[in-house]
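> test case, fold it:
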Amino acid sequence: MSVSQDRHDRLAVYAELLLSANRRVNLTAARTSAAVWEHIEDSLTVAPYVVEGELVDIGSGGGFPAIPLAIVCGVRVTLIEAIAKKATFLRSALTELGLEGEVLIGRVESIAHESAYRERFATATARAVASAPAVLEFTLPLLRAGGRAVLQRGRMDEAELRAVEAASPMLGGGPPVEQALEGERRLLVIEKRAPTPIRFPRRVGVPQRKPLCFT
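The predicted structure follows:
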């Protein structure tokens, strides 16, 4: 997507910050400027689906897709990252780039049960941090009604997609809408339609080991 010169310049600063920090901390497999820009462009495929309001990102790592989206869409971001060294980079990047947001160190299974964050956000994003049903269980409890989960995925087999379709209403979500991108990349977009039952997400580790409706 096309962006203004100012936003492009800020994306360039982010790319340099990431490349520099990546020499000390393993933030991303992208080791060259071209590879980082490829990830930035991939992040911006989410932009058309961002809802006005706050955005939460699960397993933020080096900041994809949340930091590029914060720069381009102007949204406040909350980044959830379990690894302290990565969280330190994310905090520094938000400050250097003048972006509004916060970084939470911890597991989303616990954070999603905190009243300060549950049912709060307009958009929730996640790259391929776990199976799609597990990521849905991470994201939907954090969304307010009318919010939107946008999951960046690669190839998905029929069983995984059917599991998402079955799990979504259990978590307060609508039917998943699949948006094809280049190659095998795709987005799964799910609207939050009703409150998530308090039992979700399940305790730490369970959504990955036993994804809803997926064996």
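> CA atoms for contacts and neighbours, from now on please.
Fine.
> the protein: strands as residue ranges?
55-58, 77-81, 101-105, 121-126, 143-153, 177-180, 186-191 (DSSP state E).
> and for residue 52, nearest residue in space, chain neighbours not counted?
Distances taken as Cα to Cα, 6 or more residues apart in numbering place residue 122 nearest to residue 52, at 6.6 Å, with adjacent residues excluded.
> which residues touch the one you found?
Applying Cα atoms under 8 Å, 6 or more residues apart in numbering to residue 122 gives the contacts 50-55, 143-144, 146-148.
> hmm, which of these are the buried ones?
Buried members of the contacts of residue 122, counted by 16 or more other Cα atoms under 10 Å: 50-51, 54-55, 143-144, 147-148.
> endpoints of stretch 132-152, how far apart?
Taking Cα to Cα, to the nearest Å, stretch 132-152 runs 9 Å from one end to the other.
> so what's residue 136 up against?
149, 164, 167-168.
> cross those against helices and list the overlap.
164, 167-168 (DSSP state H).
> distance to residue 14 and neighbour count added to the residues you listed, as CSV?
Listed next are the ones in helices among the contacts of residue 136 as CSV, based on distance: Cα to Cα, whole Å; neighbours: other Cα atoms under 10 Å:
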residue, distance to residue 14, neighbour count
164, 33, 27
167, 36, 23
168, 34, 24
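> need those in TSV (columns: distance to residue 182).
Formatted as TSV, the ones in helices among the contacts of residue 136 follow (distance: Cα to Cα, whole Å):
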residue	distance to residue 182
164	22
167	27
168	25
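> what about residue 185, distance to residue 123?
Distance from residue 185 to residue 123, by Cα to Cα: 20 Å.
> for the comparison step, fold the sequence that follows:
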Amino acid sequence: MTEKEAQDWLRTNIDVSRETWQQLEDFLALLADEMVHQNLISKLSAEHIWERHVVDSAQLLLFAPKAEGNEIWMDLGTGAGFPGIVVAILSDYVVQMVESRGRRSAFLETVVNKLGLTEKAMIYGDRLENVESHAVDVISARAFAPLPKLLSLSHRFSTEKTVWLLPKGKNAVRELKGLSPKRQKMFHVEQSLTDPEAGILVGIG
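Presented below is the predicted three-dimensional model:
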């Protein structure tokens, strides 16, 4: 997928207004500026940012229920803002981003404020273990922890209706097989649009 193809995919598959598109471009500009000060994404992936990061994040919306405006999406280990900031821009979810690294959480705060996302996005600048338990509708984690640890740390935020969206790259099937039979039944694997060898674990409960 080229950068143009990635942008075309967004326009075709996600309802992106002119204002929303501008927010995406403003976010990427803020990211580029911050990369001078901290290594948020690799330089190689930055050259393919629409494919490797924007579309890679946006595709998760295809597996989530459409939000009406007060549903909560919790993104674990948001880092540079993927998928949390992208989801906040492209959907009506209230996005809670958990990022314990101080400089990265400060960057996310800056992005939320400058893009006018304060009413639909918030940052927990702390370890997940220190976040008070509450129910959320979607849990995503792009590069947070191995699957057993991820589930152990975050299950207290889930209900029987919570949707889990966990990009796991080439290790998706292997990590799924490492779970107990009961937990394996929660998930199935979807192929990533941006990498034919990568998988996304999609689960409910």
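> now the TM-score, please.
After superposition, the two chains reach a TM-score (TM-score structural alignment, normalised by the length of structure 2) of 0.80; 183 aligned residues with a Cα RMSD of 2.1 Å.
> so for residue 207 of structure 1, which of the strands of structure 1 sits nearest?
strand 55-58 (13.8 Å; Cα to Cα).
> who are the packing partners of the closest one?
Using 3 or more Cα pairs under 8 Å, 6 or more residues apart in numbering; DSSP states H and E, the elements in contact with strand 55-58 of structure 1 are helix 66-73, strand 77-81, strand 121-126.
> packing partners of the second one?
This means strand 77-81 of structure 1. With contacts taken as 3+ Cα pairs under 8 Å, 6+ apart, strand 77-81 of structure 1 sits against strand 55-58, helix 66-73, strand 101-105.
> and residue 127 of structure 1, which of these is closest to it?
That would be, of those and by Cα to Cα, strand 55-58, which comes in at 7.8 Å.
> so the closest one matches what in structure 2?
Strand 55-58 of structure 1 corresponds to residues 73-76 in structure 2, going by TM-score structural alignment.
> next one: the matching stretch to chain centre, how far?
Remark: stretch 73-76 of structure 2 is offset 7 Å from the chain centroid, using Cα atoms, centre = their mean, to the nearest Å.
> after superposition, how close is it to structure 1?
Superposing on structure 1 and averaging over aligned pairs (mean Cα distance after the TM-score superposition for structure 1), stretch 73-76 of structure 2 comes out at 0.7 Å.
> and the contacts of that stretch?
Stretch 73-76 of structure 2 has contacts (Cα under 8 Å, 6+ apart) with 83-84, 93-99, 128, 136-142, 144.
> rewinding a little: the residue nearest to residue 52 of structure 1 maps to what in structure 2?
Here residue 122 of structure 1 is matched to residue 137 in structure 2, going by TM-score structural alignment.
> please report how far its match lies from residue 72 of structure 2.
Distance of residue 137 of structure 2 to residue 72 of structure 2, given as Cα to Cα: 5 Å.
> cool, residue 51 of structure 2 as well?
Taking Cα to Cα, one finds residue 51 of structure 2 at 25 Å from residue 72 of structure 2.
> residue 43 of structure 2 now?
Counting by Cα to Cα - residue 43 of structure 2 and residue 72 of structure 2 are separated by 32 Å.
> where is the longest helix in structure 2?
Using DSSP H, we find that the single longest helix of structure 2 is helix 18-34.
> how close does it sit to structure 1?
Mean for helix 18-34 of structure 2 is 1.0 Å (mean Cα distance after the TM-score superposition for structure 1).
> equivalent range in structure 1 for that helix?
So helix 18-34 of structure 2 sits over residues 5-21 in structure 1, by TM-score structural alignment.
> residues in contact with that stretch?
Residues external to stretch 5-21 of structure 1 that are found in contact with it (Cα under 8 Å, 6+ apart): 27, 31-33, 36-37, 40, 62, 68, 71-72, 89, 93, 97.
> can you say which of the residues you listed are buried?
27, 36-37, 40, 62, 68, 71-72, 89, 93, 97.
> centroid residue for structure 2?
In structure 2, the C-alpha closest to the average C-alpha coordinate belongs to residue 83, at a distance of 2.4 Å (Cα atoms, centre = their mean).
> any idea how far the nearest residue to it once chain neighbours are set aside is from residue 145 of structure 2?
Excluding the flanking residues, the one nearest residue 83 of structure 2 by Cα to Cα, 6+ apart is residue 57, at 4.5 Å. Distance, residue 57 of structure 2 to residue 145 of structure 2, using Cα to Cα: 17 Å.
> what residues sit buried inside stretch 145-159 of structure 2?
Buried residues in stretch 145-159 of structure 2 (16+ other Cα under 10 Å): 147, 151, 157-158.
> out of those residues, which sit inside helices?
Within the buried residues of stretch 145-159 of structure 2, residues falling in helices by DSSP H are 147, 151.
> using JSON lines, please lay out the buried residues of stretch 145-159 of structure 2 together with distance to residue 172 of structure 2.
Listed next are the buried residues of stretch 145-159 of structure 2 as JSON lines, based on distance: Cα to Cα, whole Å:
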{"residue": "147", "distance to residue 172 of structure 2": "9"}
{"residue": "151", "distance to residue 172 of structure 2": "14"}
{"residue": "157", "distance to residue 172 of structure 2": "22"}
{"residue": "158", "distance to residue 172 of structure 2": "21"}
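> what residues does residue 182 of structure 2 make contact with?
Residue 182 of structure 2 neighbours (Cα under 8 Å, 6+ apart): none.
> repeat for residue 191 of structure 1
146-149, 173-176.
> now which residue in structure 2 aligns to it?
By TM-score structural alignment, residue 191 of structure 1 lines up with residue 204.
> one more: residue 77 of structure 1?
Under the alignment (TM-score structural alignment), residue 77 of structure 1 maps onto residue 95.
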